[in-house]
Each structure stands twice: as C-alpha cells, then as structure tokens.
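1. build me a structure from this.
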Amino acid sequence: MNRIKYNILLADDDEDDCDFFKDALDELQLPVNLVIVNDGQQLMNFLLETSIDNLPDLLFLDLNMPKKSGFECLTEIRQIDKLKNLPVIIFSTSLNNEIVDLTYKNGAIHYIQKPGEFPKLKRVIENALITTTKNNFKQPIRDYFILQP
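-> Purely as a prediction, here's the structure:
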C-alpha cells in the first residue's frame, strides 16, 4: 500500500460491528485514522462540514441505518460536487443481487458482505485497502465489485 496513513470513515449504527471493525484495524496494524458515525444524518453532516482537503480516503457505508439509509447517503454523496468522487465501500449484512447492482450503478467502488467471523473481517478489510489502492480508488468492472474475505 502506497499511502502513509489512510483516513477511514465508518458509517454504521451497530455498535458491535463498529467495535469489531476498529479491533480488526488495530490487529492488522494498518496505518489508519478511523472516524465512526452512527447514522445517515450524522454521516452527511460530517461530510458536508469537512473541508475537501480533509475528506476521508475511504467511506465504509452500512446500508441499514437510522435517520437516513445508506442508499440515501450514497445517492446524496454522488450529487454533491465536493463528495462525488469520494470512494465508498458498501459494508452490509445483506448480499442481495438487486441491492448490489443498485449500489454499483450508484457509484460505490466495492461491496462487502459483513463477515460473521473476526479473521474473515480482518482479511476483507485488508483486501479492501489493498484492492482500492491498487485500483487508484476507482470502481472496478462489475465482476470485481464484491470483495470476499
């Protein structure tokens, strides 16, 4: 990985999922700054209040959040000039092909189904950082959109 330090934003309302994500990053000893928001409105407020130079390198976005869903947030992000190029990785418990296709069409760069096992979570987070860096934070072709642990 080329970057000195990644700035990662995790938008997820499940406290346990947030703790596991943070623990996985800690165990991987990856060079990251992690910020966590717990609902869609908090996410959008954070992004809109952050200067363009301080936006996260990657947003891991849960789809099912209170106040504003991940779908709504992704749609808004792609319509706001300063946010439209923000790399978004969908991080969701579901893996429905229609939902995956919709998030792909709406500009997410990857889709991860939250793994139930901690070692798999570590692998998929590491894979996400390696893959997105290698692809210069751009969306791959649809065949490589879903990341597996």
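2. from here on, contacts and neighbour counts on C-alpha atoms
-> Fine.
3. closest to the centroid, which residue in the protein?
-> The residue lying closest to the centre of the chain (CA atoms, centre = their mean) is residue 60, at 1.5 Å.
4. would you say it is within a strand?
-> Yes. Under DSSP: H, G, I helix; E, B strand; the rest coil, residue 60 falls within a strand.
5. so it touches residue 90, yeah?
-> Yes. Between residue 60 and residue 90 there is a contact at 5.8 Å, judged by CA atoms under 8 Å.
6. so which residues of the protein form helices?
-> Secondary structure of the chain (DSSP state H): helices at 15-28, 40-49, 70-79, 97-105, 118-134.
7. among those helices, which is nearest residue 56?
-> Set against residue 56 and scored by CA to CA, the helices of the chain come closest in helix 40-49, at 8.7 Å.
8. second input sequence below; structure requested for side-by-side comparison:
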Amino acid sequence: MNQHIYNILLADDDDDDCSFFEEALDELSLATTLVTVNDGVHLMNFLADTSQESLPDVLFLDLNMPRKNGSECLTEIRQIERLKDFPIIIFSTSLDTKIVDVTYEMGATFYIRKPGDFSKLKTVIENALIAASENNFKQPERAHFIIQP
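-> A predicted model of the protein is given here:
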C-alpha cells in the first residue's frame, strides 16, 4: 500500500516552535517531509524559486514573523496566480476571532492555535493534515475552519 507523503513547508521564526513541530511530525503515523523558513521574506523567496511541480503540499504559516508577517505573506500568496489555491494553514499563538475571520476571508485553508502541550500539537497537526487531505486541500465552511486538538 502506498502511503501519501505530506510535503510540508513551515514558516515560523521561533526555533523552539520549529523543533517541536518537527518532533511532532516524527511521531505521527503519517509520512511527512519538512522544510522550514524563518521569516516572511524567506518564505516568499522560497515560493518564488520553487516550480509548480515542486511546491509543498501545504504551508503552515505563523502570523507573527519579522521582516514580513504571515498576514502580508498570505495576501501576497493569494495574489500570485499559480499560488491562489496553495493550501495554507495558519499556525498561530492567537485565537482572536477578528484575526481568524480576516485570515478566513483572505483565503487561508485552516487555522490552528499553537498548543503548548506536545501531545496536543501532534494531534492538531495530524488532524489538520487529514482534514486538509479529505477536503482536497480546499477551504471548508467557516464553522470548520479552526482545527482543534
């Protein structure tokens, strides 16, 4: 049986969050690869330099990054024709309703609040990948936008 390998791009400036994310992926039953970038400028350069065929399956995007924040990146990504449907999961410490609503309107695929607990982190990442895959990496109705652990 061929198991799908999820090619993941993580944009996050916090080294600890990146390490926890990678450790969580290593413990999932899903097959994954991970590339990380540490700010929005690096993210946009990475996407510009990556061919359509080599794009990751999904981007986990932190909102609070230096040089160019996640909201700015989301806006720019959605304005690029070849990336307008690129799956983007917001991965943020905030669960402010206004921010969630704005990122939904901007075209994010899902929204995750970063959990402080490692087991919840594993669960929420796995839930996000499964939900995104089952939904063909398309944005769901607003009621299903936030992924919980």
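9. TM between them?
-> In this superposition the chains share a TM-score of 0.97, using TM-score structural alignment, normalised by the length of structure 1; 148 aligned residues with a CA RMSD of 1.0 Å.
10. what residues are up against residue 75 of structure 2?
-> Neighbouring residues of residue 75 of structure 2 by CA atoms under 8 Å, 6 or more residues apart in numbering: residue 106.
11. ok, now with 10 Å
-> By CA atoms under 10 Å, 6 or more residues apart in numbering, the residues touching residue 75 of structure 2 are 84, 103, 106-108.
12. distance of residue 59 of structure 2 relative to residue 2 of structure 2?
-> Plainly put, residue 59 of structure 2 is 23 Å away from residue 2 of structure 2 if you go by CA to CA, to the nearest Å.
13. quick one: which of those two has more around it?
-> Between residue 59 of structure 2 and residue 2, residue 59 has the larger neighbour count (other CA atoms under 10 Å), namely 24 against 4.
14. which residue packs closest to the residue mapped onto residue 65 of structure 2 from structure 1, ignoring adjacent ones?
-> Alignment note (TM-score structural alignment): residue 65 of structure 2 maps to residue 65 of structure 1. Excluding the flanking residues, the one nearest residue 65 of structure 1 by CA to CA, 6 or more residues apart in numbering is residue 39, at 5.3 Å.
15. got the contact list for the one you found?
-> Applying CA under 10 Å, 6+ apart to residue 39 of structure 1 gives the contacts 11-14, 61-70, 73.
16. what of residue 90 of structure 2?
-> Counting by CA under 10 Å, 6+ apart, residue 90 of structure 2 has contacts 11, 59-63, 70-71, 74, 100, 103-104, 108-114, 146-147.
17. could you do residue 120 of structure 1 as well?
-> Contacts of residue 120 of structure 1 by CA under 10 Å, 6+ apart are 24, 114, 126, 148-149.
18. follow-up on the earlier one: and the gap between the match of residue 65 of structure 2 and residue 22 of structure 1?
-> 18 Å.
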